[in-house]
Each structure stands twice: as structure tokens, then as C-alpha cells.
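In: Prediction below, plus the sequence it came from.
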Amino acid sequence: MLLHFAVIAGGVLASGLSVAAEPVPLVGFGDSLMAGYQLPQEDALPVRLEKALVAEGVEVTIANAGVSGDTSAAGLARVDWSVPDGTKGVILELGANDALRGIAPEETERNLDAIIGRLKDRGIAVLLVGMLAPPNMGADYAARFNPIYPKLAERHGLAFYPFILDGVVTRSELQLEDGMHPNADGIAIMVERMLPVVRDFVKTVRDTPK
């Protein structure tokens, strides 16, 4: 009887440990900055973030749902099918192409707000990643565009990383020849700077009651 009990107890304990060790499934949802434009897939931001987190002992998977060229409107059109059921959290990065095309910031805000709403309706947590308007768009455009992200993060109570290209945007050695997209070294800087925020996001998602 004692042996039988020990086997049962051991099985229950092993099962509990297995459940506890299940990785948290995230999706990186965005444009070329998420997709890894002109980079090997292993150097894309979601892949490098996942690798860095796992190296720290954080059990997580981050699927790459970045599409080069996507605007916030394109993201809204595909968010329902690009983020699969079972996803616990989304790293949302969109808006750079809106700014490059001079799309009205008010439209960008509406689209991002709708994306966040759809994800929240599905019980999916969101880490919002911000963008800044290019200087050539002018001060008026920047004054309307740049506050979109902190405003949405506050409105929805989201985890927030203010600027996706922090530490990279002014350094040509960290960019591709187009002067806009990060190279592999640039991605490394982005991962280093984003890591604490993403780590906390994963912990929050993991600890949130189902």
C-alpha cells in the first residue's frame, strides 16, 4: 500500500511540475520591424527575444506574426486569424508604416485601439510597443502621432515599451543600408533593451488566473 501511494504521489507531483513548466505562448504581431526584414529568420526580433528569455530560464515561445509593409489597418484586418487560439499574450508593434505614409494619426489610433480591443475580448494580454514619427514628417504630425502609444497603454492598462528602435535609430552601424531597418546587431540592442519589459510581461501573463 505504501509503495502504491508513493507511485500515485510521484505521478501527481510529476504532473504538476509538467504543467508548471509549460511555456507561455506569445505572438509578436507587427510589421517589418517584427518580421525581420532582410534578415535570416533566426535573427528576427521574436526569435531573438525568445532565445534570450529561455536562456534566463523563462519558459516562453514567441511566434513571429510580423508582415513587412503592414499598416495598422492591415494589422486590424488580419489580427483575428494571425493570432491563434491559445495565445496568452501579444507583443503589438504597428504604426511605423502609417507614419511613413503620412496616414492621419487619429486613424492609426483608432486601428490600434480596435486591435487591442479584439485581443482583450479574447482574453489575450497585450504588450504595446511604441513608435515615433520620422523627423521629416514635421513637428505637427509628431505632436499628433507620438502620444498615441502612451495614451493607449494608459487607456487599456497595458504593459508598454515606448520606442521599438530605442538605441538603434541614430546609429548607422546598427542599421541596414536603407537606414530604417535594424541589422542583426541592431536587433541584439533591441532585445537587450526590451528584455526587462518582456520578462515582466511574461511573468504577469503566467501569473494571471485562467
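Out: Structure received.

In: use CA for all of it now, contacts and neighbours both
Out: Fine.

In: Residue 29 contacts residue 87, correct?
Out: No. Counting by Cα atoms under 8 Å, residue 29 stays clear of residue 87, with 11.7 Å between them.

In: Tell me which of those two has more neighbours.
Out: residue 29 (24 against 19; other Cα atoms under 10 Å).

In: helix/strand/coil for that one?
Out: Of the three states, residue 29 takes strand under DSSP: H, G, I helix; E, B strand; the rest coil.

In: ok, it - contacts?
Out: Neighbour list for residue 29: 64, 65, 66, 83, 90, 91, 92, 93, 94 [criterion: Cα atoms under 8 Å, 6 or more residues apart in numbering].

In: Show me those that map onto helices.
Out: In this view, these have no member that belongs to helices under DSSP state H.

In: alright, now check it against this:
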Amino acid sequence: MQKRHNVTAERIPAVGQVVSTAIIVNMLMAIMLFASSLQANAADDNKPIHIAAFGDSLTSGYGVRPTDAFPIQLQKHLKARGHNVTISNGGVAGDTTAAGLARIDWTIGDDVDAVIVELGANDALRGIDPKVTRENLQKILSALAGRNLPVLLTGMRSPANWGETYSDDFDAIFPELAKEHSLLFYPFFLDGVILDVKLNQKDGMHPNGKGVAEIVRRITPSVEELIGKVKAQRAAEKS
């Protein structure tokens, strides 16, 4: 005959004990998830804002030491003002707006948070039809808008040798596009530097290290507005 085994009360956990254990486990899991969320948010808050300076030789640092190039000087200046930023150099000497458009996809990576667009000087120097320049910039700005990237558009001015009509048509491109796309706008990238022999290289067209520093000083308030847009965008994405 088989022996009967008596099941004692000691071997059966009380219902209240099981429920309490489940509650404790759930609470611990919730705390762990909350702590993980806090760590993720803290990491996001500490993540540098990556701004791509997208342009031509005025951006790339043609004729100056690498440490004097616009992106490097701008990053250093902004960090000194307390901003956690990285400014990448997306400038290529000689680029027209067409050349910029052709390389935008591989120049502006997925890690970019905002873009400073500085193009057009070479179009004006070559006398390219302002309609072509406008169309290229329109496509560049539309591509960046499609990626939801805040943009600071910098203006350029035509040399006088092409005549008044050309200059008027060319110069109008930048403020009109900025208005159309609701962009931050810095009217003239070379403001305060152009024609100043102390701030330019011997070619009279490219700023020297001191000239780049002056550009950085003048454009900083606009770049800080750009940084503010990125921060607002990040905050909205969290909510």
C-alpha cells in the first residue's frame, strides 16, 4: 500500500505572502525602469549638440592654420561661453551651391543636430545665374527641412563687377529663402571683415585667422539661437 503524505500548512505559502512578494517584485522593477529612464535622460542632456558648418572655403579654412578655421574657432568660442557643442567642418574650397547640393547627403550625417549653411560666394564669383543659385539653395534647404534639422542660413553678396541687376537678384536670394523657410538668418557671412586688409589674406577674398575670429564673434548670437532651437526640439521629443 502507498503511504499517504500529509501536506502541512507550512509547505503552502499564505495567499497574502504570494501577493506581497509579487507587489515587491513589481515595485523593484518599476524602480529599476525609472532609474534607467533617469540615466537615459541624463545621458541625452549631456550629449553635445552637433552642428555641421556646411559651406565652401570660407568655412573650410582655406589659407589659414587648421586651428583657425571657422568651425574650430566657433566651437572653442561657444564652449568658452558654456555651450556643450561640437562643430564639424563640412566646408569644401571652391564649392558652388550645385556642388554643395551634390554632397549634402554624405556630408550631413545622421548624428547632426543642426546646420549652418554658408554657400553662394563661388556662384557669385563665377557669375552663375542667380536663378540657378536660388534653385540649388532651395533644394538644400528643403532636404534639411525634410530631416527636421534647424538651420542658420548665412547670406552672401555679389561683387559689383556683374552689374547692378545681377547684384540685386543675387543678394535677394538669401533673405527671401530665409523668410520662405522660416529660418534663422545671418545677413552677410563676411560682415565686418570684407575689404579690411588687416582681417584678410593677400588675395583680398579670404579672411585670415583674425578675420575668422571676427566672423565668429559677430555670428555667435545667431548660433546661440540655433542651439536654443535644438534644445527646444530635444525637450519636445521627451515630452
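Out: Received the coordinates, thanks. Source: prediction; values computed, not measured.

In: returning to what we had before: let me know the closest of the contacts of residue 29 of structure 1 to residue 154 of structure 1.
Out: Nearest to residue 154 of structure 1 among these: residue 92, at 14.9 Å, using Cα to Cα.

In: and that closest one, what pairs with it in structure 2?
Out: Alignment note: residue 92 of structure 1 maps to residue 117 in structure 2; criterion TM-score structural alignment.

In: List the contacts of its match.
Out: Counting by Cα under 8 Å, 6+ apart, residue 117 of structure 2 makes contact with 53, 54, 55, 151, 152, 153, 154.

In: In structure 1, which of the residues you listed still touch?
Out: Retained in structure 1 by both residues aligned by TM-score structural alignment, their matches' Cα atoms under 8 Å are the following of the contacts of residue 117 of structure 2: 53, 54, 55, 151, 152, 153, 154.

In: want to try CSV for those, with distance to residue 182 of structure 2 as columns?
Out: CSV is the format used below for those (distance: Cα to Cα, whole Å):
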residue, distance to residue 182 of structure 2
53, 19
54, 19
55, 20
151, 9
152, 10
153, 10
154, 13
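
In: how about the strands in structure 2?
Out: Listed in chain order, the strands of structure 2 (DSSP state E) span 49-55, 85-91, 114-118, 151-154, 184-186.

In: May I see these arranged in TSV, with distance to residue 209 of structure 2 as well?
Out: Below are the strands of structure 2 laid out as TSV (distance: least, Cα to Cα, whole Å):
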stretch	distance to residue 209 of structure 2
strand 49-55	17
strand 85-91	16
strand 114-118	18
strand 151-154	19
strand 184-186	20
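
In: Just want the angle from the lengthiest helix in structure 1 to strand 125-129.
Out: Secondary structure of structure 1 read by DSSP H shows that its longest helix is helix 184-207. Put simply, helix 184-207 of structure 1 runs at 150 degrees to strand 125-129, going by axes from the mean of the first three to the mean of the last three Cα atoms, to 10 degrees.

In: who does helix 184-207 of structure 1 touch, helix- and strand-wise?
Out: Contacts defined by 3 or more Cα pairs under 8 Å, 6 or more residues apart in numbering; DSSP states H and E place helix 184-207 of structure 1 against strand 24-30, helix 45-55, strand 125-129, strand 159-161.

In: quick one on the thing from earlier: closest to residue 141 of structure 2 out of the kept ones among the contacts of residue 117 of structure 2?
Out: residue 151 (8.1 Å).
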